[in-house]
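Asker: here are the coordinates; sequence isn't available:
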């Protein structure tokens, strides 16, 4: 069998496999959170209890933000691991950076087993 025929059969089977995967996985809630940033954001976003400190509540009131805005900032943000405390036992503290209306936003989040507490919200 010629090499071109082998490549053709391979690409044909590969494309059929991709179509089958797309068909079977289309209705499922699957995600590809393999990187450390994506896993951390996903873990924080899926917490049942999200708490806000008093300083965060006052900053939200000053900048006219609500919990939906904070959720979007978390989901689209980047974790700064060099400024985060990832070695702590129990609750780890993460610094999430994002932009809102051309301003830099920094969220400090304490991530525990069952809850995530937003400790500070700084807009520069």
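Answerer: Yes, it's here. Note that the coordinates shown come from a computational prediction; the quantities given were computed from them, not determined experimentally.
Asker: contacts, neighbours, all on C-alpha from now
Answerer: Fine.
Asker: burial of residue 71, as a residue count?
Answerer: When neighbours are defined as other CA atoms under 10 Å, residue 71 has 14 of them.
Asker: Where does it fall, secondary structure wise?
Answerer: helix 67-75 (DSSP states H and E).
Asker: now the helix or strand in which residue 20 is found, how far from the centre of its chain.
Answerer: Per DSSP H and E, residue 20 falls inside helix 3-25. With CA atoms, centre = their mean, to the nearest Å as the basis, helix 3-25 stands 32 Å off its chain's centre.
Asker: dump the residue contacts of the most centrally placed residue in the chain.
Answerer: By CA atoms, centre = their mean, the chain has its centre lying nearest to residue 41, at 2.8 Å. Contacts here follow CA atoms under 8 Å, 6 or more residues apart in numbering; on that basis residue 41 touches 74, 75, 77, 79.
Asker: adding another structure so you can compare the two:
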């Protein structure tokens, strides 16, 4: 029993150190499909179609807001997306996750994320 107690104390202290070290380095764990797609999308160069640019103007939004807020905090609708399409999977993103206000259609290619349309929902 004494050995188990020492093991648990040491293990707990080790986990706390690891947590603080990884947290300072900005490491993140993206295990879920939605998180992986969002993280990969944010590493790509954003390109907007003519239709997307016009829709942004009509909604009084800009590309920085799309990248920093909508894409970063959105939720991928995998039922409506074509995630297996080659070479560029197509996704439908809803923002915010609960009671969405915007729906974006885009494809994620090797170097770029190409945005096709943004629609106001409701």
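Answerer: Good, I have the coordinates. Source: prediction; values computed, not measured.
Asker: tm score of chain vs chain?
Answerer: Remark: TM-score between the superposed chains equals 0.87 [TM-score structural alignment, normalised by the length of structure 2]; 119 aligned residues with a CA RMSD of 1.8 Å.
Asker: picking that back up, counting contacts, what elements does the helix holding residue 71 of structure 1 pack onto?
Answerer: helix 36-45, strand 92-100 (3 or more CA pairs under 8 Å, 6 or more residues apart in numbering; DSSP states H and E).
Asker: Please work out which of those is packed deepest.
Answerer: Ranked by mean neighbour count, the helices and strands packed on helix 67-75 of structure 1 are led by strand 92-100 with a mean of 19 (mean count of other CA atoms under 10 Å).
Asker: Show which residues not belonging to that one make contact with it.
Answerer: 73-74, 76-81, 83-86, 104-112.
Asker: go again using 6 Å as the cut-off
Answerer: Residues from elsewhere that reach strand 92-100 of structure 1 (CA atoms under 6 Å, 6 or more residues apart in numbering): 77-80, 84-86, 105-111.
Asker: Just flag the most distant two among the residues you listed.
Answerer: 86 and 105 (20.3 Å; CA to CA).
Asker: More neighbours: these two, which one.
Answerer: residue 105 (17 against 14).
Asker: Contact partners for the corresponding residue of structure 2 for that one?
Answerer: With TM-score structural alignment defining the correspondence, residue 105 of structure 1 maps onto residue 102 in structure 2. Taking CA under 6 Å, 6+ apart as the criterion, residue 102 of structure 2 is in contact with 94, 95, 119, 120, 121.
Asker: Could you find the closest non-adjacent residue to residue 102 of structure 2?
Answerer: Distances taken as CA to CA, 6 or more residues apart in numbering place residue 120 nearest to residue 102 of structure 2, at 4.6 Å, with adjacent residues excluded.
Asker: quick one: what's aligned to the one you found in structure 1?
Answerer: Checking TM-score structural alignment: residue 120 of structure 2 goes with residue 123.
Asker: any idea how far its match is from residue 79 of structure 1?
Answerer: 16 Å (CA to CA, to the nearest Å).
Asker: Also residue 8 of structure 1?
Answerer: Relative to residue 79 of structure 1, and taking CA to CA, residue 8 of structure 1 is found at 43 Å.
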